[in-house]
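Student: only the shape, not the letters, is given here:
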């Protein structure tokens, strides 16, 4: 049973006020909120067994190591990853993408082609531009249509024996579009290309099975999934991770060091240089425990109800336009009101205690495609309610009345 009152009670921040109004938090696509159960895990680490991992023989170090590696196993199980050493802890999705991009610089040469979708976050565009600048490879773009969907017919035409890498987000952070990643992965593999899927926006809503997808790399950030900031993971197939050179050098990622030569540690430590965000990794595991206890099927169903309700209510407002697909997407609505800058709407909503995101959402090519400066983005999570959506709708109406 989906008990929304109990769930909301788990999130202490939902009890606060902003500008004298009860907080309505609709910026979940940027960062989700954190339940008390996960906060308690972070506090417990620092209060009771704060120590560095993998290196100490003393009890605190062993306890911290066990908790950290248990979190890795929880992540492995959640995403159906074949081997725990295919889970690389990173500081987040951006870090994970840069790890892969830097590694592939050793394999890409002039004349090779890499494909990226038009729906990407800047973090899944800029690293590949940098890779192409270093190697002489050519970056090609899978175009989008006005409906916010990728033009898959053109994608298939772009694939060739020159294609080495394909990059695509699972869910667009700006529009909520759910991309046909299985079709993309299978088609890319047929021409011998590797595929990285940016799962940052999908992971809070969709429980990805990386073995079923047969994806080469999949990235996730904990702070999108009720976890802390500054931690995430890169999943990579063992064969690829063994081939890629290390992204960073330092402690933990070495087997032996002399001034003449260094040999690297086995996976996953080869890519985990230095002291990691230990509390963050442990808390990521706790966040997965929490969300799985709620149930991803229940989360998806509830969030879809919120999405349908909000879409219907917002479209009743004169002059309001929603960008991207109206159906079959994640719980994100990007909209504008004709003649009003999105920043102005967001500012008024904040005065009413409503947190939304305004701007280009680190997806400027999408905004350029629509020839707009940005959008107002309301993104919903499983702890939101229809009553909060009603507050949003009334706030947008008030902003429209004040600004037109």
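Tutor: Sure, I can see it. Just so we're clear, the structure is a prediction, and the values are computed from it rather than from any experiment.
Student: C-alpha from now on. contacts and neighbour counts both.
Tutor: Noted.
Student: residues near residue 328, how many?
Tutor: The tally of other residues near residue 328 (other Cα atoms under 10 Å) stands at 10.
Student: my read is residue 208 is in a helix, agree?
Tutor: No. The assignment for residue 208 by DSSP: H, G, I helix; E, B strand; the rest coil gives coil, which leaves it out of any helix.
Student: do I have it right that it meets residue 79?
Tutor: Yes. A contact is recorded between residue 208 and residue 79 when judged using Cα atoms under 8 Å, the distance being 5.7 Å.
Student: what about the helices in the stretch 151-300 of the chain?
Tutor: Secondary structure of the stretch 151-300 of the chain (DSSP state H, counting those that start in this stretch): helices located at 152-158, 181-190, 210-213, 238-243, 278-294, 296-315.
Student: now residue 376, nearest residue through space, not along the chain?
Tutor: Spatially, and ignoring its direct neighbours in sequence, residue 376 is nearest to residue 358 (4.6 Å; Cα to Cα, 6 or more residues apart in numbering).
Student: ok, the most centrally placed residue in the chain - contacts?
Tutor: Centrality entry for the chain: nearest residue to the mean C-alpha point is residue 200, 1.2 Å, by Cα atoms, centre = their mean. Residues in contact with residue 200, defined by Cα atoms under 8 Å, 6 or more residues apart in numbering, are 93, 169-171, 219-221, 224.
Student: kindly recompute the last result at 6 Å.
Tutor: For residue 200, the set of contacting residues under the criterion of Cα atoms under 6 Å, 6 or more residues apart in numbering consists of 220-221.
Student: could you do the one 5 residues further on as well?
Tutor: Applying Cα under 6 Å, 6+ apart, one finds that residue 205 lies in contact with residue 300.
Student: tell me how far it lies from residue 279.
Tutor: 24 Å (Cα to Cα, to the nearest Å).
Student: rewinding a little: the residue nearest to residue 376 should be in a strand, yeah?
Tutor: Yes. When classified by three-state DSSP, residue 358 is found to be part of a strand.
Student: what's the neighbour count on it?
Tutor: Counted with other Cα under 10 Å, residues neighbouring residue 358 total 23.
Student: and it, what does it touch?
Tutor: 342-343, 375-376.
Student: most neighbours among those residues, please name it.
Tutor: residue 375 (27 neighbours).
Student: and that residue, how far is that from residue 359?
Tutor: According to Cα to Cα, residue 375 stands 6 Å off from residue 359.
Student: next up, a second structure to put side by side with the first:
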């Protein structure tokens, strides 16, 4: 598929909506992306033609559903260059994937062990490690964030030591757009033998992911941020770890044998997939990944960079507006505050002009405290946004400023 923004937009039916008479300008992609027609069709087709539970049915519908379900796992394997399909675990999203790892980690840590997270994490990649450390009596240490919105690498180096057992950091900051040097940070942790988890919720839609090249032990991401439905996601982990990692949920599918007193666990990937899976959304996620992989990825990155560059240029020239997060390497996220107006008011007035942005603390309260702001307004760009929409955002912000001044 060649990179043609107009042709891409035609595949997203929601972009034809109007809000209060205005064309929808959707700039809330870091919260969730819209869905192309092929993804919607895949979901509808499953429920229309082969709705069934997977793996155990002795009939045609179950066979067809199982085939599509497991084919989606193969697509994820290729998407992130996982060594084995058995390392791909279906979850409800990034949060559940992190919790699966954290629950096991709390049983593997010892008193005095150290875990490292960072000051720019989404709460899902911070609170989980807080709780794991409390259960185990371990110590949580935090990598600080610089004034530009980057992780302080010198401080990270100083935190690593022989007591470091686990390190967790985000691929891309959801609140700032900062792209972290995850390969280099992983390599540093591995010097001390630490396990590494990367939160890829914001990275997977914007950067190529190669877990073998990164060198991490776990990589997690959500479907709804890569053009798939909500309620489905992926935990990838090394087979050598997942094969013995403590299970989190128990029930059907994840067991091998059960007596009235004991149970043994199934092989990978099923030992972490208890209960009836979200079959339709998994199949639709596979279609989203197929769609995304067919794009010209270099063209995608160039287009999104052009959107961010235009937005940054206009923001820097906009009186009374301050960008929060000026890292050297960012994806298409512009997080900002204005002298006159709370972020919530900015978001409301933009919505009345048909422009959807996110406002608040973005589930990153410690990061907001670091920059001494209650929250920000956040415009986040995706493959289907245009330079004209960026320009329209700032025309609308001028109206907002005049109304709030």
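Tutor: Structure's in. What do you need? All of these numbers come straight from a predicted model, not from anything done at the bench.
Student: would you pull the TM-score for this pair?
Tutor: Once the chains are laid over each other, their TM-score by TM-score structural alignment, normalised by the length of the first structure reads 0.99; 404 aligned residues with a Cα RMSD of 0.8 Å.
Student: re earlier: for residue 99 of the first structure, find the nearest of the helices of the stretch 151-300 of the first structure.
Tutor: With Cα to Cα as the measure, helix 238-243 is the member of the helices of the stretch 151-300 of the first structure nearest residue 99 of the first structure (10.4 Å).
Student: how about the closest one, which residues are buried there?
Tutor: Burial within helix 238-243 of the first structure, assessed by neighbour count using 16 or more other Cα atoms under 10 Å, is assigned to 238, 240-241.
Student: pipe these into TSV and attach distance to residue 123 of the first structure per row.
Tutor: Supplementary listing: the buried residues of helix 238-243 of the first structure in TSV, determined by distance: Cα to Cα, whole Å:
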residue	distance to residue 123 of the first structure
238	24
240	21
241	20
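Student: tell me the one of the residues you listed nearest residue 69 of the first structure?
Tutor: Compare each of the buried residues of helix 238-243 of the first structure with residue 69 of the first structure using Cα to Cα and the shortest gap goes to residue 238, at 17.8 Å.
Student: contacting residues for the closest one?
Tutor: For residue 238 of the first structure, the contact set (Cα under 6 Å, 6+ apart) comprises residue 86.
Student: what sits against residue 172 of the first structure?
Tutor: Neighbouring residues of residue 172 of the first structure by Cα under 6 Å, 6+ apart: there are none.
Student: repeat that for 10 Å
Tutor: Contacts here follow Cα atoms under 10 Å, 6 or more residues apart in numbering; on that basis residue 172 of the first structure touches 29, 118-121, 148-149, 178-179, 198-202, 324, 329-330, 332, 363.
Student: please indicate which of those residues are buried?
Tutor: Among these, the ones that count as buried (16+ other Cα under 10 Å) are 29, 118-121, 148-149, 178-179, 198-202, 324, 329-330, 332, 363.
Student: thinking again about what came up before, how near is the residue nearest to the centre of the first structure to residue 168 of the first structure?
Tutor: Counting by Cα to Cα, the gap between residue 200 of the first structure and residue 168 of the first structure amounts to 11 Å.
Student: just residue 346 of the first structure next, same as before
Tutor: When Cα to Cα is the yardstick, residue 346 of the first structure and residue 168 of the first structure sit 29 Å from each other.
Student: out of those two, which sits in the busier spot?
Tutor: More neighbours sit around residue 168 than around the other of residue 346 of the first structure and residue 168, counting by other Cα under 10 Å; the figures are 26 against 23.
Student: trace residue 208 of the first structure over to the second structure, please.
Tutor: Structural alignment places residue 208 of the first structure opposite residue 209 in the second structure (criterion: TM-score structural alignment).
Student: for its match, which non-adjacent residue is closest in space?
Tutor: By the measure of Cα to Cα, 6+ apart, the closest residue to residue 209 of the second structure outside its immediate chain neighbours is residue 80, 5.0 Å from it.
Student: could I get the contacting residues of that neighbour?
Tutor: Going by Cα under 10 Å, 6+ apart, the list of residues near residue 80 of the second structure reads 88, 204, 208-213, 219, 236.
Student: can you tell me the SS state at residue 378 of the first structure?
Tutor: Using three-state DSSP, the secondary structure recorded for residue 378 of the first structure is strand.
Student: that one against residue 310, yeah?
Tutor: Yes. When contacts are counted by Cα atoms under 10 Å, residue 378 of the first structure is listed as touching residue 310 (9.3 Å).
Student: anything in contact with each of these two?
Tutor: For the pair residue 378 of the first structure and residue 310, residues contacting each of them under the criterion Cα under 10 Å, 6+ apart are 331-333, 389, 392.
Student: just to revisit the earlier point, JSON lines for the contacts of residue 358 of the first structure, including secondary structure?
Tutor: Listed next are the contacts of residue 358 of the first structure as JSON lines, based on three-state DSSP:
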{"residue": "342", "secondary structure": "helix"}
{"residue": "343", "secondary structure": "helix"}
{"residue": "375", "secondary structure": "strand"}
{"residue": "376", "secondary structure": "strand"}
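Student: list just the nearest of those residues to residue 61 of the first structure.
Tutor: Closest to residue 61 of the first structure out of those is residue 376 (46.2 Å), distances taken as Cα to Cα.
Student: state the distance from that closest one to residue 337 of the first structure.
Tutor: When Cα to Cα is applied, the distance between residue 376 of the first structure and residue 337 of the first structure equals 9 Å.
Student: give me the common contacts of those two.
Tutor: If you check residue 376 of the first structure and residue 337 against Cα under 10 Å, 6+ apart, the residues they both contact are 322, 345.
Student: OK, contacts around residue 333 of the first structure?
Tutor: Counting by Cα under 10 Å, 6+ apart, residue 333 of the first structure has contacts 173-176, 307, 310-311, 314, 322-326, 375-380.
Student: which of those residues also appear as contacts in the second structure?
Tutor: For the contacts of residue 333 of the first structure, the aligned pairs still in contact in the second structure (both residues aligned by TM-score structural alignment, their matches' Cα atoms under 10 Å) are 174-176, 307, 310-311, 314, 322-325, 375-380.
Student: surely residue 171 of the first structure is in contact with residue 119?
Tutor: Yes. Shown here, residue 171 of the first structure and residue 119 form a contact pair, counting by Cα under 10 Å, at 8.8 Å.
Student: quickly list what's touching both of those two.
Tutor: Taking Cα under 10 Å, 6+ apart as the criterion, residue 171 of the first structure and residue 119 both touch 177, 179.
Student: could you tell me which residues make contact with residue 128 of the second structure?
Tutor: Residues counted as contacts of residue 128 of the second structure (Cα under 10 Å, 6+ apart) are 95, 98-103, 106, 134.
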